[in-house]
Structure formats: C-alpha cells, structure tokens
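1. Prediction below, plus the sequence it came from.
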Amino acid sequence: MRTPNAPIHAPFHAAVTGLGMVTAGGVGTAPTWASLLAAEGTAAGPVPALAGVPADFGCWIPGFDPAEAVGRRKAWRLDRSSQLALAAAAEALADAGLDPGTWDGARVGVVLGSGIGGAATWEKQHQILRERGAEKVSALLIPMLAVNMSAGYLAMEYGARGPNFVTATACASGTTAIGVAREMLRNGSCDVVLTGGTEACLIPSIISGFHQMGALSRRRDEPMAASRPFDAGRDGFVPAEGAAVLVLERPEGARARGARVRARISGYGASADAHNATAPDPEGTGAELALRAALADAGALPSDVDHVNAHGTSTPLNDAMEGRLIRRVLGERPAVTSVKGVTGHALGAAGAIEAAATALTLERGVVPPTANLDSPDPSIGLDVVAKASRRTRVEVAVSNSFGFGGQNAVLVLTRG
C-alpha cells in the first residue's frame, strides 16, 4: 500500500537549460538578477498610461523597446504581453544554446501562463470604437487580445509545432504553465518546451478594478517602498508587467547535447481553495494540498527544503496565510524570500519570474533579500532573508503561487 503523500511514480527531473526575463528590475536575466540582489526597493513609479486614475503607479518597464526587441514590423502587430514573451523567449533560447533552425519542431511545445492576455489592446480599441466608430477598430484586435496568442506567436516565431496553449489560473498561471510543461516532457509529448508566463495590463480599467477591491498599496508618495512582503506595514500589492521564459528539456536530451543544466523542475502540485473568489483560505488548507503534492511528486520530504521563493504579495491576508502554511509544513528552517519587493506583482507572469529566480538561487547559492522588509511582521515567524543577500548552498527549493479563484500551484526545484 502506498504511504500518504508518496509519489505514484519515480520522480522526473525536467532540465532547465535556458532562462529569459524581462521585468521592471531589468530587460534581461542578468540585470533582473542584479536588481533582486541589490533589493534597493520596488522598481515602481508613476505609469504614464495610468495618469488620472487613483492608483497611478506600478512596476512598468520603460527600458523595453519593442522595435529593438522583436523588430519594428512585428512589434506593431503584437500586444505588449506578446512582445515581452518573445523577448524573454529569445534570451532563453540563446542561453540554452538551441538553434530553432535545426530542431524537429514537432517535438517542441510552448506553454505560457497569462492571467489577463491582451487587455491593453482591448482597452485601446474599445476607446477607438467609442470615439471613432466600428470601422476604425483594428482588424488585428482579436489576434492581439486573445489570451492564447502569446504562445501562438512563439510557435510561429520558432517553428514549434508541438502542443501549444496558455494556462490561465490567475496569479498562479506562470507556475501552472511550468508544471504542465514538465508533465509534457515526462509523458513523452515533447523533447523541448518553452514555458513561463507573460503579463502587460498596467491600464486604467484593470488597475482601477484592483484599486476598488482594496488589493493595491496606497503608498502613492513612496512607490519604491510600497511593495513590502511580510512587513508589518504592508498594505497591498504593487501591480507590474513582465515575462519570463524557461527552456525545459528531457534530461537525456540535455545530457546528449552537453547542455548546461541550470536547475531541475522536480515536482509540481496544484489545488483549489474552494473558499472565496478573491481572499485566500486563512489557514492555507488548499495551498497545503498543492505544497504536499509537489513534495511527493519530487520524492522530497519537508525537511529537505532549504529555500522558499514565496508568493509574498505584500497583502495582509496572503502573507499571513503563507506564513502559516510554510511554518506548518516546512517549519522555520528554510530561507524565505519574496522577489515582489523588487519586481512588484506581475500577475500571470509572477510565478514564471519567481521560478527563474529560484533556478538562479539553486545554481549560484545565493538567496536574494526581500526588499522593503523594515519591520518584519512577528506573526509570520519565518526566516525571511532581508537587507542583504545570503550565500548558502540550496539543494531543494519551493516556489509558491496563489491566485484569485483559490488557485494554488507549487513547484519543487532542485540543483542541476
């Protein structure tokens, strides 16, 4: 008889051979990582597109030039969310040393996460409809706004003819995508998968909706200090845009071509709170199911976990719940961090950005500090890294993601 939480199969370790990131911390993996290590405050400021709305700041990426990143002729046909995804994918493939011109595209899949899709295009074209009439609405509206198109455009760019889709599990979307991508490798559907998440919806309608819910920080006078995960003074999240793409390969394929394995995706678990549309289960009962399932899938014990890259949104309810969850399942030993103190909350892309950061922690033995953690909430009761990065050997790490609708997704990553 199988013991509780034991894996139903031998652990499968998907090789992470490439990383690409475009975040408010920097355009590219290296500048983003440098920003996470510096942790000098949230990369937030006034967002031009939000001028005139009460919540007018966020973590946008002013240094991102779509024409330079994807080409001028291509950029005008893509929503910003797809532009970010293409830029991150290009870096990830170069990092992996893969040449799409030589691969068997039928064995290459694409799975991205996005919570909202091409909302910026939708809002812009709706304004045109109201002001100038239906005949002025762009013929590209549908392929720009549809949530699946970021994955579709990656497939077109690189001739990836394997399974192709987008996962939409709110703020857990990027983590869900990576977990599903690993399963596609395990079941033999693909040899390579481009996976991760993308989001670009710093627009008046979406941000006003979050503001009206009371989910956002109201620190307009100090936006760089507004995202403060696990801090006693936290008052809401700071919205962000961004993308991260990971190249996952079957282990034998990575070995055969002598690829550098930056880390391994070794476990995945998912669950639902079945509790509330927007608030987490205070005790994290559903989230615990996902965390224990991920550990079992990886063949790991709670005592094996050295590091947790927390969801850590800087909202009062999420951080309190996550603190209880981690203490209950993993204890107080793991070194915990939340990169949202720097990047803000990139919604459907957040889990992918955090998985990429976790892979770098495993590879380099450095846990980034949690920015703006000036007065740790005593009720959290965890070893949250703050003020300075911490050098420590990490063999097993967990990356948590939770989203509206009670969506929970957890990854276990291990050293390559």
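-> Thanks, I have it.
2. Could you use CA atoms for every contact and neighbour count after this?
-> Will do.
3. My read is that residue 357 contacts residue 31, right?
-> No: in this structure, residue 357 is not within contact of residue 31 by Cα atoms under 8 Å, at 12.0 Å.
4. Neighbour count: the two, which is higher?
-> Between residue 357 and residue 31, counted using other Cα atoms under 10 Å, the more crowded position is residue 357 (24 against 16).
5. Nearest residue to that one in space, please, no chain neighbours.
-> residue 33 (7.3 Å; Cα to Cα, 6 or more residues apart in numbering).
6. Next, count neighbours for the one you found.
-> Residue 33 has 21 neighbouring residues, counting by other Cα under 10 Å.
7. Surely it touches residue 356?
-> No: counting by Cα under 8 Å, residue 33 stays clear of residue 356, with 9.6 Å between them.
8. How many residues are close by the closest residue to residue 100 other than its chain neighbours?
-> In this structure, residue 100 finds its nearest non-sequential neighbour in residue 158, 5.7 Å apart by Cα to Cα, 6+ apart. Residue 158 has 17 neighbouring residues, counting by other Cα under 10 Å.
9. Got another one to weigh against that:
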Amino acid sequence: MPVWLNDLGIVSALGTGHQQTIDSINSQHSNTLTATDELAFAGRSTYVGMVKTQPLSAMLRTYALIDDALAQIKPTLEQFKVAEQRIAVVVGTSTASIHEGERSRKQFKQTGQWPRHYSYSDQALVAPAHYIAKQLHAGGPCYSISTACSSSSKAMISARALLLADLADVVICGGVDSLCQLTVNGFDSLSSISDAVCQPFSLTRSGINIGEGAALFVMSKKRNQGQTVAFLGGGESSDAHHISAPAPDGSGAEQAMCAALRDANITADAIDYINAHGTATQQNDAMESLAINRVFGNNTPVSSSKHLSGHTLGAAGAIEAGICWLSLIKNDCLATLPFNSGDKDPSLGEIALLTSPFIKPLKYCLSNSFAFGGNNVSVVLGLIDEQL
C-alpha cells in the first residue's frame, strides 16, 4: 500500500533546500566536495562531502543539520493539523554527534575540563530522533535506526509500518549524519578512502569520500494538497556474507531490489531511473552492477550521486531517495539526473550507466542502500494519481 512523501527537507554538500540541491546536480562539473586535512589521523588531505554552512569547528553540528532540514518541512507539517501524540519520528543515523566527543576529549586531555556545551547523551544514536521530537513537540513513537549505510532507507520502511499499523498519522522520517574522525579513519583502515573525488563505476575508482547531511520527509497515509510523491515499496535482505564486504555475486542486493519491486507491485521495466549505492569501491560497484543487470538488464538509466554528496552513511538512503523525490516532483523543469563521468570499468556487469547529462521525465525511481553485514535495502518512489 503506498503512503505519501508530502515534503522533503534536505541539506548536504549539494546545498540546503530543493533548489540548491537541484542546481548543484545540474551543474555537477563544479566540485561540491571539500578537501580537508582536519579529519584523517595521518593529517593528509582528503575530500569530504561537507556542508559548507556548518564548519567543522561548529558546535552540535548534527543538530544544526537537523534544524536546516526541519525548517524546510515545518510549513507542510503544520498543514496536517494532527494531534502531537499522532506525530512519530523515525531517523537513521550511524554517528549521531561523535565528532563532539572527539573534540571534547581532545580539549579534556589538554585542559582537564570538558567543554561547557558537551553532553555525552548527544552521542547516543537515539539523540537525533529525540531532538526532532522535542523540536516538533511530537508525542508519537520516536526512535533511531542504525544499520550503517542502510539506516535511513530502513527508517522510511519503518515509518510506513507505523502508519499502516495506525500508530501515527504523520511520521517525520529520514536520516542525519555528520562528519567525524571515526568514520573517515575507520573506512581508511579498510583501504576504502579515496584521496581524490570518488568515481563510481569507473575503471580508475579507488574508494569513497565520506559526507554528511540530513534528509527528512513528511510521510502520511493522507495525501497533502498539491503535487507529491508516493513511497510505493521497500525491500530488505541480509546476506551476512562478511562484516564489511558485500556478497561478491550481488545476491543480497538482487533480493532487496526484487522485494522492493514486489512490494511496489510494479515490474522492473517500469523503473525509469536507479540511484545506485555506487560507493566507488572495487567490491560494491562490482557486485551492484551484477545485481542491477540481473534485475533490470542494460536498459534502465543508472547513476550514483556520491561523487557530488559524498557517502553520507546513515543519511545516505534518505538523501539519495530525496534526490529521486526531487527528480520526480520537478518533472516540470526536467532537472538533469546525476551522471558519472570517467571511463566505465569494462569488467563490471552491463548496466545503462549515465556518463553525460541526461534529462528524462520520470514516473518511478528505485534507490539502493547497502551496508555492513550485508544489510541491503531498496526503495521505490513514484508519481501516482490514486487518492488515499
């Protein structure tokens, strides 16, 4: 059963809000990522998807990202006029405010004093959900989901479950993550960080760029007035092949995509665009291209947007679903879809990878999010006329 994504608040390295995000995708030849030597322990410069309005020195950056996203959706939420106890919050995250802890510990070691603003509770994974609920006076179910890079896609599926179980009338769902040393150096220990801007599906790809951001949707069973997008289906799998590496044959990814299509009650040939997980690591791109080929063949346009936003980890699923949402709802202005320049790796599975500007009216999009432990999620968004 479809539910409605009535509005989107989004902030990332692409900018803040709908128009800045669209403009950055349309002019993606300009670099949206930022080089910094403040996060890698080795002190070397790495590219990250930093929200430029929130410098690394800013306090409580995770909450600031949430504030940026909430400000965009509050007018829509107010139109629903639902009781506070019928508003739920489900948020995906993988880091919460870990960077606050990193910096505060450094200050404590130097001065013996913890910063005045620092609270250990801000590092709790549920803290972003509690913060949103407090800001909105939301009294319904409130929790975070943390399954690494599939967190916020799972949050969207979980939000729909709350609606269909009549536990809420509106759910604020999505994800947020902020930059920190833990993730940059953690992925570097896996030899997965690229010091250059990442190149998904490219022959010369060498790893990911960590990013940050927030994307929050107003999800409901009731369709808001005006044009909106339906959340049509979600598919999940857990191949448990390895603690950090995906199943090489792409079987887990394939299961998630097929489950999402079944849930949405559409066939593979109905999908107009696939936003791939596309991390630009050797193993992810190899397995994902195989899986996409088996499900969709070589006909459905595919691209990754991580060279523009960075890999935003727990927020990636929602931000990339947000890019699909914008591409669907902005059909009247025909925004360019993300595309991946560079030479496609010929050893990858055959997919219709977008390598140049591409404009096409869309009706259905599928977005992939794959995580550690083989925790795979695919979601389907679309434009439908049905009134619920």
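-> Happy to help now that I have it. All values derive from a computational prediction rather than experimental measurement.
10. related to what we said a few turns ago, and for residue 357 and residue 31 of structure 1, which residues touch both?
-> Counting by Cα atoms under 8 Å, 6 or more residues apart in numbering, residue 357 of structure 1 and residue 31 have no contacts in common.
11. Aligned counterpart of the residue nearest to residue 357 of structure 1 in structure 2, please.
-> Superposed on structure 2 with TM-score structural alignment, residue 33 of structure 1 falls opposite residue 22.
12. In structure 2, mark out all the strands, start to finish.
-> Using DSSP state E, the strands found in structure 2 span residues 3-12, 15-16, 34-36, 46-48, 87-92, 142-145, 170-177, 213-220, 229-238, 273-275, 301-303, 352-353, 364-371, 375-382.
13. what is the orientation angle of the last one with strand 364-371?
-> Angle between the axes of strand 375-382 of structure 2 and strand 364-371 is 160 degrees (criterion: axes from the mean of the first three to the mean of the last three Cα atoms, to 10 degrees).
14. mean shift of strand 375-382 of structure 2 relative to structure 1?
-> Mean deviation of strand 375-382 of structure 2 relative to structure 1 after superposition (mean Cα distance after the TM-score superposition for structure 1): 0.9 Å.
15. so where is that strand in structure 1?
-> Aligned using TM-score structural alignment, strand 375-382 of structure 2 spans residues 407-414 in structure 1.
16. Return the distance of the aligned partner of residue 271 of structure 1 in structure 2 relative to residue 256 of structure 2.
-> Counting by TM-score structural alignment, residue 271 of structure 1 lines up with residue 237 in structure 2. According to Cα to Cα, to the nearest Å, residue 237 of structure 2 and residue 256 of structure 2 sit 5 Å apart.
17. Overlap in contacts, these two.
-> Between them, residue 237 of structure 2 and residue 256 share the contacting residues 376-377, judged by Cα under 8 Å, 6+ apart.
18. For structure 2, just list every one of the helices.
-> Along structure 2, the stretches classed as helices by DSSP state H are 17-26, 61-80, 98-111, 127-136, 151-164, 181-189, 251-264, 282-296, 306-309, 316-329.
19. export these to TSV and tack on distance to residue 370 of structure 2?
-> Converted to TSV, these look like this (distance: least, Cα to Cα, whole Å):
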stretch	distance to residue 370 of structure 2
helix 17-26	22
helix 61-80	23
helix 98-111	22
helix 127-136	22
helix 151-164	9
helix 181-189	15
helix 251-264	7
helix 282-296	9
helix 306-309	13
helix 316-329	9
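20. now, of those, which is deepest in the fold?
-> Comparing the helices of structure 2 by mean neighbour count (mean count of other Cα atoms under 10 Å), helix 306-309 ranks first with a mean of 29.
21. That helix vs structure 1, mean deviation?
-> Once fitted to structure 1, helix 306-309 of structure 2 is off its aligned match by 1.2 Å on average (mean Cα distance after the TM-score superposition for structure 1).
22. That helix corresponds to what range in structure 1?
-> Going by TM-score structural alignment: helix 306-309 of structure 2 matches residues 340-343.
23. how close does residue 383 of structure 2 get to residue 321 of structure 2?
-> Noted for residue 383 of structure 2: a distance of 14 Å to residue 321 of structure 2, by Cα to Cα.
24. Over to residue 68 of structure 2?
-> Distance, residue 68 of structure 2 to residue 321 of structure 2, using Cα to Cα: 18 Å.
25. same check, this time on residue 110 of structure 2
-> Counting by Cα to Cα, the separation of residue 110 of structure 2 from residue 321 of structure 2 is 42 Å.
26. re the thing from before, the match of residue 271 of structure 1 - how many residues pack around it?
-> Residue 237 of structure 2: 19 surrounding residues under other Cα under 10 Å.
27. same deal with the one 5 residues further on?
-> Neighbours of residue 242 of structure 2 under the rule other Cα under 10 Å: 11.
28. Go ahead and confirm it touches residue 374.
-> Yes: using Cα under 8 Å, residue 242 of structure 2 is in contact with residue 374, at 6.9 Å.
29. Which residue comes closest to residue 24 of structure 1 once chain neighbours are left out?
-> Spatial nearest neighbour of residue 24 of structure 1, chain neighbours left out: residue 61 (4.9 Å); criterion: Cα to Cα, 6+ apart.
30. Aligned to that neighbour, what sits in structure 2?
-> Matched by TM-score structural alignment, residue 61 of structure 1 corresponds to residue 51 in structure 2.
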